[in-house]
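Visitor: Sequence and predicted structure, then a few things I'm wondering about:
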Amino acid sequence: MEFLQLTKQEFERFTQENFSHYTQSANHFEYRNENKKDVHIVGVKDENNQIVAASLLSEARTLRFFKYFYSHRGPVMDYQDKELVNFFFKNLTKYLKKQNCLFVLVDPYLVIKTHTADGQIIKEYDHQNFKSILESLGYKHKGYSVGYQPMSQIRWLSVLDLKNKTEQDLLKEMNYQTRRNIKKTEEMNVQIESLNINETERFFELFKMAEEKHGFSFRGFEYFKEMQKIYHDNSMLKIATVNLKEYLQTLDLQNENLKEEVLLAETKLKENPNSKKQKTAITNLLQRLKSSEKKMTKIKNLIETDGEKIDLAAALYVYNDHEMYYLSSGSNPRYNEFMGAYKLQGDMIKFSKEHNINRYNFYGVTGDFSDTSEDYGVQQFKRGFNADIEEYIGDFIKPIKKNWYFLSKMIAKVK
């Protein structure tokens, strides 16, 4: 086997053919290489000159004179192949020493357990050999964290398996309320639009509302523009909107149909005045008519105060050949009744099926399954789509220049 730097084309082909995270991509490499000059692609070729492992690594300055390296959910490889794992990481150390590396952080895209949305373990995966090899090579596992960590990628992801399932299968497996909410968005004529990079502000306004609602600050406006530049042909900003004038026309048509049904039922009752069935039918129809007229009045008032077309919810999506990632989103709580977030998910799951993408990744949850968890509402939303929770192995850190590394840790403690 040979450890070497790979070309962008070699790396792209390998990550397309082998399951990998969206950050392990040629797009990511190309953008960082052109704009930051802080990225490396390394890998291993076997005796037949076939690539068997690859990883995008980024670097950053630390302690003025040194660099630290990060693996971005890599490397992409068969983690069960002990010989390959040992060879890759031994040679990675040699490579990093030449790069004046102080330490390296590795967070393999490697599931250790699959849970139900309630936290019950469905399946466990044995990766002890992998962990043992890394620890024997000087890597320290940073533990099995719960919650959001400011300096680490989220360790718990909510994932819906789309493989070998039709759209109807997926709908049937969702809970009743989620299925009903998706259907209601169609009844209300909620639409999905694609935003170009110059319309990022429409997304960001809704995203800021989510930050205010949940009391957190995640990313600034420029981050979302940069994400679209990095993953230019594999990213999408989607927004759910509703045209209230069109919705009012739909309600008006429904209202007229209800009036006709009332007249028909009243005619039948005249023909059979003692019919309890017709009396009950008229009562139900009048209730529906009253509700419809009330809704129409509300929509008319909303048009007067907020305009004909309203932005409901928006989200940033990135995808590769293996997964669709629902990364960041926001919605206007004033318009929750239109359920824009459900329309977004329904349409993007459909998009994934049409493009033969087998995993729909709702992305991070805390891993705290109690009803007091900070993301309880988010978990319940994702749970409705029948997504499972995947728990990942977490971070490994290795000092490359040990003396300088431990000195830096001592200085940090003093500060």
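Guide: Nice, thanks for sending it over.

Visitor: going forward, measure contacts between C-alpha atoms and count neighbours the same way
Guide: Noted.

Visitor: Contacts only, for E323.
Guide: 21-22, 357-361 (Cα atoms under 8 Å, 6 or more residues apart in numbering).

Visitor: which of those lies closest to I411?
Guide: H21 (34.8 Å; Cα to Cα).

Visitor: what's the neighbour count on that closest one?
Guide: Residues within reach of H21, counting by other Cα atoms under 10 Å, total 21.

Visitor: How is it assigned, secondary-structure-wise?
Guide: Here H21 is recorded as coil under DSSP: H, G, I helix; E, B strand; the rest coil.

Visitor: Without its sequence neighbours, what residue ends up closest to it?
Guide: Distances taken as Cα to Cα, 6 or more residues apart in numbering put R73 closest to H21, at 6.4 Å, once the chain neighbours are dropped.

Visitor: what helix or strand does that neighbour sit in?
Guide: For R73, there is no helix or strand it lies in under DSSP states H and E.

Visitor: I'd like the contacts of E323 as JSON lines, with secondary structure and distance to I393 appended.
Guide: Formatted as JSON lines, the contacts of E323 follow (DSSP: H, G, I helix; E, B strand; the rest coil; distance: Cα to Cα, whole Å):
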{"residue": "H21", "secondary structure": "coil", "distance to I393": "14"}
{"residue": "Y22", "secondary structure": "coil", "distance to I393": "18"}
{"residue": "I357", "secondary structure": "coil", "distance to I393": "24"}
{"residue": "N358", "secondary structure": "coil", "distance to I393": "22"}
{"residue": "R359", "secondary structure": "strand", "distance to I393": "19"}
{"residue": "Y360", "secondary structure": "strand", "distance to I393": "20"}
{"residue": "N361", "secondary structure": "strand", "distance to I393": "17"}
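
Visitor: Put this next to the previous one:
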Amino acid sequence: MFEFKIGVTANEHDKFVQNHPLCNLLQSSSWAKVKDNWGSEIVGVYEDGILIASSLVLIRPLPLKFSMLYTPRGPVMDYTNKELVAFFLKELKKFGKKHRALFVKMDPTIHYNDFHLGEEKTLNPQAQMIIDSLAASGAKHQGLTMAMDATIQPRFQANIYKEDFSDELLPKSTKKMMKQAQKKGVTVKMGHTELVDDFAKVIELTTERQNISLRNSEYFKKLLNIYPDSSFIMLAEVNLKERYEETLQRYEKNKADLANLKENQVKKRHNLEELDFSLTREKNELEENIARSGDVAVVAGALAITFGSTSEILYAGMDERYKRYMPAYLTWYDAINECFVRGCDSCNMGGLEGSLNDGLIKFKSNFNPTINEFIGEFDLPVNGLLFKASEYAYKLRKQKK
């Protein structure tokens, strides 16, 4: 017999989610602290005293003392158990009525398709049955949307699984870019809150370039402090002063070699003149970069959080002025690898457009990701009379963003 409980403890909920196949960071109890502009509650279902379904529920106030409920990447349960699904949704609806909710929004981490780029899609044979089961329990499916901004969480993501990540499995082009970055003096260090200010500057440059809105240093500190032991920043740097001194030595030696050439050494003169042109350009560029960035330039960064067997690279950016140094390749490689070192089985590189023809997939494909396509969002109407109006208003609000 099922028993619904409001107020499942954070510890019990987290242990359940971390060990569940549908484990996701957004269902960690601490995510409520991240989304502290929402109210929150943890609800669950017990059978014979054992927790078998659980969900962090975020509660957003709406005008006229109404609210909307959202269970990010949840609820977490066995969706093949139709009786459990029906019971949980029935109780969620009752819970929603206590909060004068118009609807409960859900986007469980049920995969619809999984595939590598260029390979045939692997359809989850249970996906349609789960969609039908949720619909039979009163939830309205918002469809297999393709645009990334059509849903709160992306319906497509690039996810790297541990078994697909190794130096041997990386594309040759990726390894070439990583070697190029190392050759140009890019180094990567790992840290925590002490790196936030430098990381935030890189993200700010990224947002300006892409004309998107990400986050600021205070938000990044907040994330790192909420997940102190499971979060980290990877930061790529170039010691411009050292690189300049090395380039200057090569430049001066090449000048001396040119001056000492005999007139009949035509081929060697041509090679040295080409090298002179290259070193002159490098020297001048480094002088400009030092004047702008100082002796050491922060050129790329990534912020990741692990939870259970999963991990997420939530934010990443690069200073476009140092794009030629290829710093993002080393940064992402080290961040992904660190997640696996910490015991994770997967590392989510973030959302994608369903068309898979945007700039995001072009870079992320360098790391051999699996594309996860989820079944999408569901709305569980709580106030039948006002739900349609609220659904229209919600979609209108998203279109304006």
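Guide: Ah, there it is. Note that this is a predicted model, so its numbers are computed, not measured.

Visitor: Need the TM-score from the superposition.
Guide: With the length set by TM-score structural alignment, normalised by the length of structure 2, the two chains reach a TM-score of 0.83; 384 aligned residues with a Cα RMSD of 3.4 Å.

Visitor: Just the closest of the contacts of E323 of structure 1 to Y231 of structure 1, please.
Guide: Distances from Y231 of structure 1 to those, taken by Cα to Cα, are shortest for Y22, at 8.9 Å.

Visitor: E163 of structure 2: how many residues sit nearby?
Guide: For E163 of structure 2, the count of nearby residues is 9 (other Cα under 10 Å).

Visitor: and it, what is it in contact with?
Guide: Neighbour list for E163 of structure 2: empty [criterion: Cα under 8 Å, 6+ apart].

Visitor: How about D161 of structure 1?
Guide: Residues counted as contacts of D161 of structure 1 (Cα under 8 Å, 6+ apart) are 358-360, 387.

Visitor: which residues of the stretch 201-350 of structure 2 fall in helices?
Guide: Using DSSP state H, counting those that start in this stretch, the helices found in the stretch 201-350 of structure 2 span residues 217-226, 240-259, 266-293, 327-341.

Visitor: Between those, which one is closest to K82 of structure 2.
Guide: That would be, of the helices of the stretch 201-350 of structure 2 and by Cα to Cα, helix 327-341, which comes in at 34.5 Å.

Visitor: For that closest one, buried residues please.
Guide: Of the residues in helix 327-341 of structure 2, those with enough neighbours to count as buried (16 or more other Cα atoms under 10 Å) are 327-340.

Visitor: now swap in stretch 13-27 of structure 1 and tell me
Guide: For stretch 13-27 of structure 1, burial by neighbour count (16+ other Cα under 10 Å) applies to 14-15, 19-27.

Visitor: do the same with stretch 112-123 of structure 1
Guide: Using 16+ other Cα under 10 Å as the test for burial, stretch 112-123 of structure 1 gives 112-118.

Visitor: Kindly report the same for stretch 123-143 of structure 2.
Guide: Buried residues in stretch 123-143 of structure 2, counting neighbours by 16+ other Cα under 10 Å, are found at 124, 127, 130-131, 133-135, 137-141.

Visitor: Report the buried residues of stretch 256-264 of structure 1.
Guide: For stretch 256-264 of structure 1, a neighbour-count test (16+ other Cα under 10 Å) marks 258-259, 261-262 as buried.

Visitor: burial count for the aligned residue in structure 2 for V365 of structure 1?
Guide: With TM-score structural alignment as the matching criterion, the partner of V365 of structure 1 in structure 2 is L352. For L352 of structure 2, the neighbour count with other Cα under 10 Å is 25.

Visitor: nearest to H99 of structure 2, of the buried residues of helix 327-341 of structure 2?
Guide: Closest approach to H99 of structure 2 among those (Cα to Cα): C339, at 38.2 Å.

Visitor: Correct me if wrong: that closest one contacts T306.
Guide: Yes: counting by Cα atoms under 8 Å, T306 is a contact partner of C339 of structure 2 at 6.8 Å.

Visitor: could you dump the buried residues of stretch 13-27 of structure 1 to TSV with distance to P399 of structure 1?
Guide: Converted to TSV, the buried residues of stretch 13-27 of structure 1 look like this (distance: Cα to Cα, whole Å):
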residue	distance to P399 of structure 1
F14	29
T15	28
F19	28
S20	26
H21	25
Y22	27
T23	24
Q24	23
S25	26
A26	28
N27	29
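
Visitor: Excluding chain neighbours, what is closest to E273 of structure 2?
Guide: Leaving out its chain neighbours, the residue that sits closest to E273 of structure 2 by Cα to Cα, 6+ apart is L258, at 7.6 Å.
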